[in-house]
Each structure stands twice: as structure tokens, then as C-alpha cells.
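sequence-free structure coming up:
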């Protein structure tokens, strides 16, 4: 397979933040190995970096990976001659506050190294100020917290985004798709397609694809009025719209919208709306240090007490208990 007149041996660094998601990391690095095997030459080289001098990084499932260097060791990192540095994080990236690591990421970007993040990794990039002015995405679980902390960012909610020298990915198997796009850009669609087949993929998905579906896997996509109402709900979680406003903006009568929701989603309009707001609230409880009353207002509840009653009714626990359970079992 012929490349596109680019030198072999592009070097990818993987910064493994403690508690990183192993699936996301593996989905990002394995396509590079497969590309080398299929092409019969070393097109890609990879290095592992830790956030400290321990020499190892432990994934969320307890597996440890030996690292080549501490990211903060400027001489060691410089010797690697990285082309791209990808931050792999999981768990609760909101709690990551190692200023020396963030400073080093900014220094790497200034040196011309492409910077990426998978799963919770984009949160660290945002905290380092490296996503300002770039189109980006993050795993749906971390998106509410990211939006609260950095509302000015151009977050898309897609599978992955490659915008100039920034790469962000929702994580999981979406990293396979992003790396296939990288291989395509470097060495053409034939090699990228062969790598996708290597991993039993029918084909790489476009980065613009959605991370989640509102319906069951075997259910048809919602019709245009329901899809429009769902989009409106997602865009107005802090200041919920009335069912009358939803129906009018979706171009359908209120009763018709209710009937369509029952048929296509399986529950009523406002019931589904409340569930969306509660799911966002639960994500904020898990992924931020915001006060309960702040979360209540951010998710369209008029008071902490109203929010607490809704949580108990839907999740079986008050907000404080939900947060405590997450940190005790996470």
C-alpha cells in the first residue's frame, strides 16, 4: 500500500492519567499497531507517559501499564520527538488539578505538538486552555460538567473531532474511528479500510456521528417532530420549555406531539423532559463539586427541595446520597 509521501515513524505519545479508561486507550493505540503490521513497515511509533515519576499508570480496572517517561521530564519528552500527544483520562476528570501537567501540555502545544484527548481527556485539555477556539467533543458522561465549567467552548457531542492540531474523542470504540481517520489522512483510505477490517469493523464511522440514541437499538429513528422536540429539550435544560412551546416550535399540535412521543419514545413528552434534566443533574453530581442548589437551578428545578423530591422519585435517593454512592463505589 502506498502512502502519501509522508515520512514513516510518526510518533504518538499517550499520557495515561490515573484511572484512565482502558477501552478508550486500547482503541486509540491498537489501530497504529495494526497499520504497521498491515503495511509491513513502521509507520507509527508510540510512547507512554505518566503524570508522575512512578513509572506506571493504573487504569480504572486496576491494570497497570509501564510508562517510558514522566510528562514533566522535559528532556525525556523532547527526546521522544512527539508528533501527537493524546491524553487518556476517565473516572472524574474534574478533580484533576496537577498544574505542572497542565502547564506541560501547554508547553507541548506551543512547541507544535498536536494535542488530543479521549474519553475524559478533553476535560484536561479544556482546563489547560487548549480547546479555546477549536471544535471539540467529550464522552457524554463528562459533557454536562464540561459545559458548566467551560460554557464558551464549541462542544459538538459527536464521536470525535479533528480540528487543525486538536483531536478530541468521546472514547470507547469511537477512538477506533478517530484513529482510522488519522491513518486515512496520513496513508490513504486503503490502509485505513484494512485497519477497520482488522478490528471486524464494517467501516469507520464519521466523526459527526452521535454518541447516543434516544431509542432502543431495534427501534426506528424518531420522526421529524419528535426529533425536533428532543433537540429543543436538550438545548433548554436549564430553562425548560412548556409542552405548548415545544409543540409549536416542532411544528405540530400539542396532542399530536404527545401521541407521537408515546408511540415513538414510549413515555409522555414532559416525563421524558424531566428524565433528561435529572440525568444531567446526576452527571453534575458525579462530575462536579457544584452545590446541590446550583445543580438544581442548572437543570431547570426551581429549588433544591423540588430537585431533591424529583431525585428521590426517579433514582430512589436524594442528591447528596447519589453523590456519596458514586464516590464510594467509583
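Nice, thanks for sending it over. Remember, it's a predicted structure, so these values are computed and weren't measured experimentally. Residues are numbered from 1 along each chain as shown.

okay, CA-based contacts and neighbour counts for the rest of this
Fine.

got a list of contacts for the helix or strand residue 186 falls within?
In the assignment (DSSP states H and E), residue 186 maps to helix 174-187. Helix 174-187 is contacted from outside by 2-4, 6, 24-25, 27-28, 31-32, 35, 118, 159-161, 169, 189-193, 195-196, 204-207, using C-alpha atoms under 8 Å, 6 or more residues apart in numbering.

So for the one helix or strand residue 281 maps to, what gets flagged as buried?
For residue 281, the host element (DSSP H and E) is helix 269-287. For helix 269-287, a neighbour-count test (16 or more other C-alpha atoms under 10 Å) marks 269-270, 272-274, 276-287 as buried.

For the residue in the chain sticking out farthest from the centre, give its distance to residue 261.
Note on the chain: the largest C-alpha distance from the chain mean falls to residue 255, namely 36.3 Å (C-alpha atoms, centre = their mean). Applying C-alpha to C-alpha, to the nearest Å, the value for residue 255 to residue 261 is 10 Å.

Quick one: the helices in this protein, in order.
For the chain, the helices defined by DSSP state H cover 22-39, 74-80, 99-110, 121-127, 143-149, 174-187, 189-198, 224-235, 243-250, 254-264, 269-287, 292-298, 304-315, 319-329.

out of those, which comes closest to residue 165?
With respect to residue 165, and counting by C-alpha to C-alpha, the nearest of the helices of the chain is helix 99-110 at 8.6 Å.

what sits up against the closest one?
The contact list for helix 99-110 (C-alpha under 8 Å, 6+ apart) reads 51, 71-72, 115, 124-125, 127-130.

Alongside the first one, take a look at this:
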């Protein structure tokens, strides 16, 4: 296992012999799996080493219990802004972090950054860090579901489509189980690869993933097909939603006639080329409507539609309601 970045400061190198204190900032609707994948390796490191290497506490925006997206609540030890010594603060967020509004949280994160507390985020947590203006000049990652909306809001930040990133005093993970791999890197850097490997083995990780690894399954597995030319076409579609590629160009990508390409879509995916491409664009539009403040027209243009009316008709046919109604629906 190769560490992503050797510059992450070690947790217990200050000569005080104390455990590193990790604060988990739990944003309402945070992703429980991503949080658990970040905190459990710390518990395992303590148990397997027989020492208190890490101490952790929970922070909520008001000091009350924080509720995850699945309804589970975790009691908070502190409220945002409470004076306590922290070595790390890891922001756990899910749901729709783009609409999170809490100036005290953003101010507290900036305060921590000025005092050189190591800041992290898992799943949607990096969105909160960006809103606090503490990611400028750092490379980082975020869950793929949040990436399109994030790029609309922060096109100039150094977003990577990786499993995790550790860049100096910032550590971010795309969520899901990827924090297990990120915390493996942290533990290895601070306490050695032997302990890190023991922690990973304890959690039945038969393979520790590199930070630069992909977030999503290969298209072959996601679609359940193995036809290479068709996979090339779908891959180009997914990468060109704002400026759709012509049907003729897609056929040239597969090196087949347009008629043959249509037959391939029908045979392998059960829908026409146009239906598949339209579905991809509408799915992206739904993500943008849920996670950004873009207008319906701006969303339509960002997903390759020439007019809001054309977009709205297609949206209603696919999802059963107009685009404007999407923002009225709760996201879980």
C-alpha cells in the first residue's frame, strides 16, 4: 500500500504522549456508513495496539443529537464553536450539502484552519469545507453524486474523482466504505503499516484500495454487458451531457453504422440510443435540481437541452412531475 501523501502530520508526535483527538462534525442528514467507516478504524487501532492512540468526540451544529439520513441519531459531545482541543475535525455530510446554511459552522471551520487543525470531510463533507473556504489550494475529492453540482458552484477548485485524497492538512474521502481506506493511510502514517494492516484485516478488507482508485464500478459491471464498442459509446455519452454528441459521431466511436448501433442498444440495453442518452441527461438534471440553486432553464442548458419547455416535457415523462416540483421533495 502506497500512502497518498507523506506530508500528513502524525497524530502523536508532539511529545505529549496523548491520544490524537478527532472531532466528527455531524451535519444533519449525514451519511451513517461513511461516518462509521471513518470512526471504526480508530477504535480498532486502539484495541489492536492495546493503547489509546485516538480519542474521538461528536460535534453538532447546536449541541443536540445529530440525525443521519436513515434516521439514526447520535448524541453530540459539543456544539460548533465549543472550545476544546482537537487535532482533527472530519465533516460528515450526506443528503444535499449544497443547501446547508449555517454561518457559525463555516466560521468555526475557518477558525480551526487558522489554528492548523487538520480538516477532513467524507461523502458530502468536502462540500461543507468548500463553503467554508478552507479547500482553496488543496486537492480533494467528494462523492460522485455530489460532483456535478459541486463543479457548478466551485469550478476553480481542485476536485479529483478519486476514492480519497490526503493533501497536507486536508483529508477527504468520497464516502461509502472509502473512509476505511483513507483511515488505513492515516494509521499507517502515524503508527506504522503493521497496525494499519491489522486494522484492515479486522474489518475483513481483503484489498486496501489506493486513494487514486475509481469511485464507480466499471461500465461493464454497472450495465451488465461486455460489448466493447457499445461500452465505448456509453462512456462518451456519460462524459458529454452538457454538449451531447451526435448520433453519427457515436456510431463512428463504435465503428459501426448508425442502424447497427441502434440494434446494439435495443439488444443489450432494451432501449434506443436516444432514449438512453436522454435518460442520462435527465438523471443529471435531477441531481442538479436537488443539489444546486440553478434555475430550471440553467439546469436544462447544463444538461444539453435547447429550451426549458423541451426539458420540462421530457422531465415529466421520466419522473412523473415537472422540474420545479423536484425541489419540493425531501431527499433521503
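Thanks, I have it. It should be emphasised that the depicted structure is a prediction, and the values quoted were computed from it without experimental measurement.

Adding neighbour count as columns, could you present the contacts of helix 99-110 of structure 1 in CSV?
As requested, the contacts of helix 99-110 of structure 1 are exported to CSV (neighbours: other C-alpha atoms under 10 Å):
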residue, neighbour count
51, 21
71, 26
72, 19
115, 25
124, 26
125, 22
127, 19
128, 18
129, 15
130, 19
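
Of those residues, just say which sits nearest to residue 245 of structure 1.
residue 127 (36.3 Å).

Now do the closest one against residue 157 of structure 1, distance only.
In this structure, residue 127 of structure 1 and residue 157 of structure 1 are 18 Å apart, going by C-alpha to C-alpha.

Number of residues surrounding residue 60 of structure 2?
Residue 60 of structure 2 has 23 neighbours, counted by other C-alpha atoms under 10 Å.

nope, residue 258 of structure 1 is what I was after
Neighbourhood size, residue 258 of structure 1 [other C-alpha under 10 Å]: 19.

Could I get the contacting residues of the alignment partner in structure 2 of residue 57 of structure 1?
Using TM-score structural alignment, the equivalent of residue 57 of structure 1 in structure 2 is residue 66. Counting by C-alpha under 8 Å, 6+ apart, residue 66 of structure 2 touches 26-29, 60, 73-76.

Select from the residues you listed the one having the most neighbours.
residue 26 (27 neighbours).

Looking at the alignment, what corresponds to it in structure 1?
So, by TM-score structural alignment, residue 26 of structure 2 is matched to residue 16.

from memory that match sits against residue 49, does it?
Yes: contact criterion C-alpha atoms under 8 Å: residue 16 of structure 1 and residue 49 qualify, at 6.2 Å.

Overlap of the contact sets of these two?
Residues touching both residue 16 of structure 1 and residue 49 (C-alpha under 8 Å, 6+ apart): there are none.

And the residue nearest the centre of structure 2?
Central residue of structure 2 (C-alpha atoms, centre = their mean): residue 143, at 1.6 Å.

looking at the alignment, what does that residue pair up with in structure 1?
Aligned partner of residue 143 of structure 2 by TM-score structural alignment: residue 139.

Any figure for the gap between its match and residue 70 of structure 1?
For residue 139 of structure 1 relative to residue 70 of structure 1 (C-alpha to C-alpha), the value is 26 Å.

And residue 245 of structure 1, by the same measure?
Residue 245 of structure 1 is 54 Å from residue 70 of structure 1, by C-alpha to C-alpha.

Residue 161 of structure 2 -> structure 1?
Matched across to structure 1, residue 161 of structure 2 falls on residue 157, judged by TM-score structural alignment.

Name the nearest residue to its match, sequence neighbours excluded.
Spatially, and ignoring its direct neighbours in sequence, residue 157 of structure 1 is nearest to residue 137 (5.2 Å; C-alpha to C-alpha, 6 or more residues apart in numbering).

picking up where we left off before, which among the contacts of helix 174-187 of structure 1 count as buried?
For the contacts of helix 174-187 of structure 1, buried by 16+ other C-alpha under 10 Å: 3, 24-25, 27-28, 31-32, 35, 118, 159-161, 169, 191-193, 195-196, 204-207.

for whichever residue in structure 2 pairs up with residue 278 of structure 1, what are its contacts?
Following TM-score structural alignment, the counterpart assigned to residue 278 of structure 1 within structure 2 is residue 282. For residue 282 of structure 2, the contact set (C-alpha under 8 Å, 6+ apart) comprises 303, 314-315, 318.

Go ahead and name everything in contact with stretch 252-259 of structure 2.
Contacts of stretch 252-259 of structure 2 (C-alpha under 8 Å, 6+ apart): 229-230, 232-233, 247-248, 251, 261.

got the buried residues for it?
Buried, per 16+ other C-alpha under 10 Å, within stretch 252-259 of structure 2: 254, 256, 258.

Residue 95 of structure 1 versus the counterpart of residue 121 of structure 2 in structure 1, what's the distance?
Superposed on structure 1 with TM-score structural alignment, residue 121 of structure 2 falls opposite residue 117. Separation of residue 117 of structure 1 from residue 95 of structure 1 (C-alpha to C-alpha) stands at 16 Å.
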